[in-house]
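Engineer: sequence unknown, structure follows:
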């Protein structure tokens, strides 16, 4: 369809097929190394994929980061990304990573509600501030958490900052991709699920995007930053698949931003 190429990432990244197995291997090694500091498969809902992993720092946590994975709402789960918790753990924060039901089994609006339930369940298990981040579709989902009334008031009040990474912020262009055969969105849902149409949040937000990403993703990041009057940080030399690598490093600008270090 008209915008299929605009939203195609793998075709423009060298060695794209090697990334998912490499992510999965690194994530498994990371979980194994954490041992008892990794609580796996904690339930936040009744569905098979309504579970999250919770990783703990060595000492009492300063707060909890929630990382929501991407995959165009139709691929992956929490087990591919565990190693990305390393930077925040080293900064003294716990890290929670939820899975969610994938399209077409559920609508994108249903996934948004699942992530709201996941964030609430994480908040019930953890004390202190919450920082939300997510990549691509996950960036969309954490941005959606700032819709007034999406989270219980007591949970929303604990959100210290939100960092959507390469987010999809306006879903209406996706109606002109063949992926919508999987999403099943109509115009009303696409608009309702677009963070660019939400009220400007009163929580600190930084939009993060790779400088070498597809023009459509640079546009999506810019649109959200402009709609919310927040900073859009462009990570030079990074594409859609490696822009998240900085989360591994405790001293990276991205990790320090996320944890308030």
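Structural biologist: That came through fine. Owing to the predicted nature of the structure, the values given are computational and were not obtained by experimental measurement.

Engineer: only C-alpha atoms for contact and neighbour calcs from this point on.
Structural biologist: Noted.

Engineer: what about the helices in this structure?
Structural biologist: Secondary structure of the chain (DSSP state H): helices located at 19-34, 86-90, 108-125, 137-144, 153-156, 180-183, 187-192, 215-228, 253-259.

Engineer: to residue 60, which of these lies closest?
Structural biologist: helix 86-90 (10.7 Å; C-alpha to C-alpha).

Engineer: against residue 140, how distant is the closest residue to residue 170 other than its chain neighbours?
Structural biologist: Spatial nearest neighbour of residue 170, chain neighbours left out: residue 194 (4.7 Å); criterion: C-alpha to C-alpha, 6 or more residues apart in numbering. Between residue 194 and residue 140 the computed distance is 8 Å (C-alpha to C-alpha, to the nearest Å).

Engineer: these two: which is more packed in?
Structural biologist: Neighbour count, other C-alpha atoms under 10 Å: between residue 194 and residue 140, residue 140 has more, with 31 against 19.

Engineer: wait, the more buried one sits on residue 195?
Structural biologist: Yes - in this structure, residue 140 is within contact of residue 195 by C-alpha atoms under 8 Å, at 7.1 Å.

Engineer: alongside the first one, take a look at this:
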């Protein structure tokens, strides 16, 4: 497959339709299964942990956090902020606590971040909301020993945009120690030529301004922040290309970045399985945080 600019609209839409690449289920069934799996695991996590649901971090209806806390809160604890996917127009924080249980059992808090998905929210608004959620969390919970970003698909894009934040306007500099970016999109321009943009209405300028690949900050004091970029074996070639290019761009700018391809997973179960402690990615995340 050549450069995305050389693809037909139909080829581009196939590349940017993750559900078409799953070997497990057909494209509609795999999305239904994803919603069911994340909903059930989120419900289980809420039953098993101490939770603070619908904590507002801003004035908009979508600007809320669901926080999952360890039972024995020590004086300080790491916080993982999970940013959900859904192509910026689907899913919510309400089905995004599925990764909490393996984390809280190791003394790590998780906050599932809500934001205003399209058509209500515009892309640049979502980016600002997620940045604000990080600033709010570190101001609200003074016991945080370090912040870790975890994002899937469109959520990986938003988490990557947090890494390029100018924190001066937020009045706080979060101690972001790591980012786990799973099956993400880091260059939005190809998206503007697909059905995904029918709801987002992104201009080329908005896409470029909000593409992590186009705004990688040069390394200042960010060596302490480790970035893990993950792709599924059955992600599309375009998703794999974008992950590779963002990884290379981070490394070129001096960041500590690594790239992980997880066998026998597709775009959906690569993140769903974070509800399981013995899953490879869960173990990698735990090791990075507990070593932190």
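Structural biologist: Ah, there it is. Only a predicted model underlies this, so the values are computations on that prediction, with no experimental measurement involved.

Engineer: circling back to that earlier point, can I assume the residue nearest to residue 170 of the first structure is in contact with residue 171?
Structural biologist: Yes - with contact defined as C-alpha under 8 Å, residue 194 of the first structure counts as touching residue 171 (5.5 Å).

Engineer: all strands for the second structure, in order.
Structural biologist: Listed in chain order, the strands of the second structure (DSSP state E) span 50-56, 64-69, 77-83, 109-113, 144-152, 176-182, 226-232, 256-262.

Engineer: who's in contact with residue 103 of the second structure?
Structural biologist: Counting by C-alpha atoms under 8 Å, 6 or more residues apart in numbering, residue 103 of the second structure touches 109-110, 286.

Engineer: okay, now residue 73 of the first structure: neighbour count?
Structural biologist: Residues lying near residue 73 of the first structure (other C-alpha under 10 Å) number 24.

Engineer: dump the contacts of residue 103 of the second structure to CSV, plus distance to residue 121 of the second structure and neighbour count.
Structural biologist: CSV is the format used below for the contacts of residue 103 of the second structure (distance: C-alpha to C-alpha, whole Å; neighbours: other C-alpha atoms under 10 Å):
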residue, distance to residue 121 of the second structure, neighbour count
109, 27, 25
110, 24, 30
286, 33, 17
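
Engineer: now those as JSON lines including distance to residue 88 of the second structure?
Structural biologist: Listed next are the contacts of residue 103 of the second structure as JSON lines, based on distance: C-alpha to C-alpha, whole Å:
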{"residue": "109", "distance to residue 88 of the second structure": "24"}
{"residue": "110", "distance to residue 88 of the second structure": "21"}
{"residue": "286", "distance to residue 88 of the second structure": "27"}
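
Engineer: what's the closest of those to residue 56 of the second structure?
Structural biologist: When the contacts of residue 103 of the second structure are compared for distance to residue 56 of the second structure (C-alpha to C-alpha), residue 110 wins out at 15.4 Å.

Engineer: for that closest one, give me its contacts.
Structural biologist: By C-alpha under 8 Å, 6+ apart, the contact set of residue 110 of the second structure is 67-69, 79-82, 97, 100, 103-104.

Engineer: right, and residue 175 of the first structure touches residue 186 too?
Structural biologist: Yes - in this structure, residue 175 of the first structure is within contact of residue 186 by C-alpha under 8 Å, at 7.4 Å.

Engineer: of these two, which one has the most company?
Structural biologist: Higher neighbour count among residue 175 of the first structure and residue 186: residue 175, with 19 against 11, using other C-alpha under 10 Å.
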